[in-house]
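Colleague: 3D, please:
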Amino acid sequence: MHIDSEQSVIVDSDLIRRYDQAGPRYTSYPTAPHFHTDFDETDLISALQTSNHQARPLSLYFHIPFCEHLCFYCACTKVVTRHHEWGGPYVARLEKEMALYLKHLDASRPVEQLHFGGGTPTFLRQNDLTTLLNSIHRHFQLLPDDQGEYGIEIDPRALEPGTLKRLREFGFNRISIGVQDLDVAVQKAVHREQSLELLAEVMAEARSLGFRSISLDLIYGLPLQTPESFARTLEAVITLRPNRLSVFNYAHLPERFPAQRRILETDIPSPENKLRILAESISTLQQAGYVYIGMDHFALPDDELTLAQKEGSLYRNFQGYSTHAGSDLLAFGMSAIAMVGPNYSQNIKELDAWGERLDHGHLPVEKGIRLNEEDLLRRHIINRLTCDFRLDFAALQQQYGIYFRAHFSDCLPALKQLEEDGLIQMDAEKLQVTPQGRLLIRHVCMVFDAYLPQKSVRYSRVI
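Modeller: Down below sits the predicted model:
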């Protein structure tokens, strides 16, 4: 299937105002709030044993929760500390977790994807980082250089000299850097001060070492931002020519994330200014040659994500957009989420409780869910919508044995409304998201989310 990834996204302000409601980002389906504690360690072990027979390749995620500084906007699971010596015991427990996994897992399966997230993975001092990398190499079958998608999140402010070189020698070929905003006043308001010069220096070093992809994250809607100030940030970032850019909406949920209480609501841009920032950013990025991949993500035309979207092979998981579908995702570290076959499991979110479970010889599963056939169908639909902006009804019938209009008859009124409002087009063969509907793809996906009415969950706004 050929996907027209060159189709521009259109910012329809009236449509966005009408549909700008809260909704999931769909890095999984069902989403994490619907996991339950009935799913435990024994369920994960059973899933691992079943997966050995299916012999899918592996994807590994390591959550390094530590940060030296508290960024006020952050909604990640983290531990803020200046105690770098905490890294050693944490790495030792990650080694225990890997060993426990391997009691039930065929580790000869190739690791196609590897990701370090956080927190700040580069919080680890080089000796602890080297210990962790060596342990991963001992336990798992890594691919030769650049055959896998091996990425790590980098904080330029927490990067020891030589760390990038060590990562590259191990096989990492991608880095992701949180920038958020380059305006000094905005940086002070969110407690993340980082210069353009430092960012450029780290990117130049990464390129000289042969990292093949650099992704930068920006956030719009932060305190004291204006359309003019964010335009200056975007202009500076584009001159560095990252391979990928993420432009996220700041979700202000101080009742869930206490650090956000330090942000004055009166400093947050008005909805009108947020929409203007978004619209102007999309226009600027498209003029600079970036392709809108979807869900806040942009990439250069020759990037692997762009090429995968053209081919219809793009995939979305907890690490965002990916070119590696069909892997079993193993997750290590506090709060990390695994996906093994038709199962999700999430680790304990508290550092001490996570470590104590491992010290007693148990996989630290806190909750999870086993997907039924209907879940798998709806997950497939949501994944294809977020990656392709299109559904092929004949392909659904062939793969799942369902007639779209009959199976989803209860969704047809909502889809008809989306069609009347210009977000989608439907005929007997397909559902196609329009250029106006691309920014609201989360809203299109929500039509197929059977769990949304079942539980009151506070999500971020779509735009």
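
Colleague: alpha carbons only for contacts and neighbour counts from here, please
Modeller: OK.

Colleague: residue 162 and residue 447, how far apart?
Modeller: According to CA to CA, to the nearest Å, residue 162 stands 48 Å off from residue 447.

Colleague: so if I had to pick from the two, which one is more boxed in?
Modeller: The neighbour comparison of residue 162 against residue 447 (other CA atoms under 10 Å) goes to residue 447, with 18 against 9.

Colleague: surely that one touches residue 414?
Modeller: Yes - Residue 447 is within contact range of residue 414, at 6.7 Å (criterion: CA atoms under 8 Å).

Colleague: what's in contact with the helix or strand containing residue 88?
Modeller: Using DSSP states H and E, residue 88 sits in helix 87-102. Outside helix 87-102, the residues that touch it by CA atoms under 8 Å, 6 or more residues apart in numbering are 123-125, 128, 131-132, 135, 139, 332-333, 355, 358-359, 361-363.

Colleague: touching stretch 325-340 from outside, list them.
Modeller: Contacts of stretch 325-340 (CA under 8 Å, 6+ apart): 44, 47-48, 51, 56-65, 77, 94, 97-98, 112, 313-315, 318, 341, 344-351, 354.

Colleague: show me what contacts residue 159?
Modeller: Residue 159 touches 122-123, counting by CA under 8 Å, 6+ apart.

Colleague: at 6 Å instead, please
Modeller: residue 122 (CA atoms under 6 Å, 6 or more residues apart in numbering).

Colleague: so how far is residue 320 from it?
Modeller: 23 Å.

Colleague: one more sequence to fold, the one below, so I can look at both together:
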Amino acid sequence: MSENLQWDPLLIQRYNRPGPRYTSYPTAVEFLPASNDRPERDAFAKRDPSRPLSLYLHIPFCAHVCYYCGCNKIVTKRREQAEPYLELLKREILAKKALLGDHRRVEQLHFGGGTPTFLSDQQLQELVEFLQQHFEFSDADSADYSIEIDPRELRPNTLTLLRELGFNRISFGVQDLEEAVQIAVNRVQPESMIRAVMNEARELGYRSINMDLIYGLPHQTLESFDRTLDTIIELNPDRLSVFNYAHLPERFKPQRRINAEDLPSAHEKLAILGHCIEKLAAADYHYVGMDHFARPDDELAKAQASGKLHRNFQGYTTHGDCDLIGFGVSSISQIGDYYLQNQVTVDAYEHCLSDDRLATLKYRHISLDDKIRREVIAELLCHLSVRFDTLDNRYGINSREYLQASLQALQPMLADELVLIDDVQIRITEKGRLLARNACMAFDSYLKQHEQQRFSKAI
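Modeller: Model (predicted):
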């Protein structure tokens, strides 16, 4: 896949409307309330036992509040709050282990949050060893065991311990290296700290290192973000996630501490993104899609080149053949044709588990129509094309006729040469790669009732 990304700010502004990020289809706003845990038990009962597992553990605690954050988190300095939560987590792990029976082969593990390294080194070790007691973890080179890292929340031995426990991929939350920006969002971490953590991770042999950046934060300018990019490129992470900051203080209380007057203008923000894309491409980062970049030799880029990239609640992934099992508050599972979300508060989560129930809050059992549209959306986001004959053979339909209304909705993008449609396939052009999310919206049968109030803008 070439790197001839075409940056046209006028075109991007024209298409820059709210829409989902499609980590699932239907998206999480379409999940239905669950009055009990029966949908989740049905999902486990119908699971294909030949499918390997991807485990996600949500650790909600943060010692500091980052003002831009919209995650489900508990901000506290009281480290002792973690211990009762870990006991609940272990109870859920045992409950789901029982439903999985003897088919518990794990190929992917991810600790997210919150701040997973809020846990002490001993707690991290005990949690991983508990998982290892109850699941069979693959030792294949392709196995993917990752954790999100806050550089401020590392003890002297934490990265060494995590590597010894089997973690081979880590993600650092950097966001921006300018002090004024860090102060404005309450995430102060000097460049020297980022360098030290990065160097240590390299020395310990982590296979892939990701850094998160955010554009659109207070006091950012084109010049200031360019300085951050210079340093990041020098540090040479394997992957980069460059996210758009969506200022929604009416939805996310911490964002009310950000002064809207300090945010870059829409014009400046767009210029920052354009410069970022051009600069990373020049530094030999491959644009995977949806804010993600990777070195050409990284597994993510190689999976896309070979047509084996997938997308789920963890974003782009190389393990799309796994059933995703979530543990902890707000975590989401994807088991076959079921999506299942846990309770989002610790009290409700504890109440369910104490009553010997799974902590199911919402679910969705997808229809045939959902499956067809899910495949189209995933293929466009991962590989920029989808073939009609593949859909016809897999679902027993005439896909051109079946998707006629959606193909008609793509006409403006077709006229702007962002999409090509012929007898063989739907394809995103080089000109349209940055707007692939917009093309996916044409296939979303639920979008019109939600798009304005529920989603951030595409760019």
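
Colleague: re the thing from before, and the buried ones among the contacts of stretch 325-340 of structure 1, selectable in PyMOL?
Modeller: Buried residues within the contacts of stretch 325-340 of structure 1, by 16 or more other CA atoms under 10 Å, are selected in PyMOL with:
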select buried, resi 44+47+48+51+56+57+58+59+60+61+62+63+64+65+77+94+97+98+112+313+314+315+318+341+344+345+346+347+348+349+354
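
Colleague: in strands, which of the contacts of stretch 325-340 of structure 1 fall?
Modeller: Among those, DSSP state E puts 58-64, 112, 315, 344-347 in strands.

Colleague: got JSON lines for those, with distance to residue 268 of structure 1 too?
Modeller: Formatted as JSON lines, those follow (distance: CA to CA, whole Å):
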{"residue": "58", "distance to residue 268 of structure 1": "42"}
{"residue": "59", "distance to residue 268 of structure 1": "38"}
{"residue": "60", "distance to residue 268 of structure 1": "37"}
{"residue": "61", "distance to residue 268 of structure 1": "33"}
{"residue": "62", "distance to residue 268 of structure 1": "33"}
{"residue": "63", "distance to residue 268 of structure 1": "30"}
{"residue": "64", "distance to residue 268 of structure 1": "30"}
{"residue": "112", "distance to residue 268 of structure 1": "41"}
{"residue": "315", "distance to residue 268 of structure 1": "33"}
{"residue": "344", "distance to residue 268 of structure 1": "36"}
{"residue": "345", "distance to residue 268 of structure 1": "36"}
{"residue": "346", "distance to residue 268 of structure 1": "33"}
{"residue": "347", "distance to residue 268 of structure 1": "34"}
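
Colleague: go through the residues you listed and name the one nearest residue 383 of structure 1.
Modeller: residue 315 (6.9 Å; CA to CA).

Colleague: that closest one matches what in structure 2?
Modeller: Aligned counterpart of residue 315 of structure 1 in structure 2: residue 310 (TM-score structural alignment).

Colleague: got it, and residue 300 of structure 1?
Modeller: By TM-score structural alignment, residue 300 of structure 1 lines up with residue 295.

Colleague: hmm, that match is touching residue 282, no?
Modeller: No - contact criterion CA atoms under 6 Å: residue 295 of structure 2 and residue 282 do not qualify, at 11.7 Å.

Colleague: now, the contacts of helix 87-102 of structure 1 that are in strands?
Modeller: residue 332.

Colleague: and of the contacts of helix 87-102 of structure 1, the nearest to residue 424 of structure 1?
Modeller: Distance to residue 424 of structure 1, by CA to CA, is smallest for residue 332 among the contacts of helix 87-102 of structure 1, at 39.0 Å.

Colleague: counterpart of the closest one over in structure 2?
Modeller: Counting by TM-score structural alignment, residue 332 of structure 1 lines up with residue 327 in structure 2.

Colleague: please apply the same query to residue 16 of structure 1.
Modeller: That one, residue 16 of structure 1, aligns with residue 12 by TM-score structural alignment.

Colleague: also residue 80 of structure 1?
Modeller: In structure 2, residue 80 of structure 1 lines up with residue 75, judged by TM-score structural alignment.

Colleague: so how far is residue 248 of structure 2 from its match?
Modeller: 19 Å.
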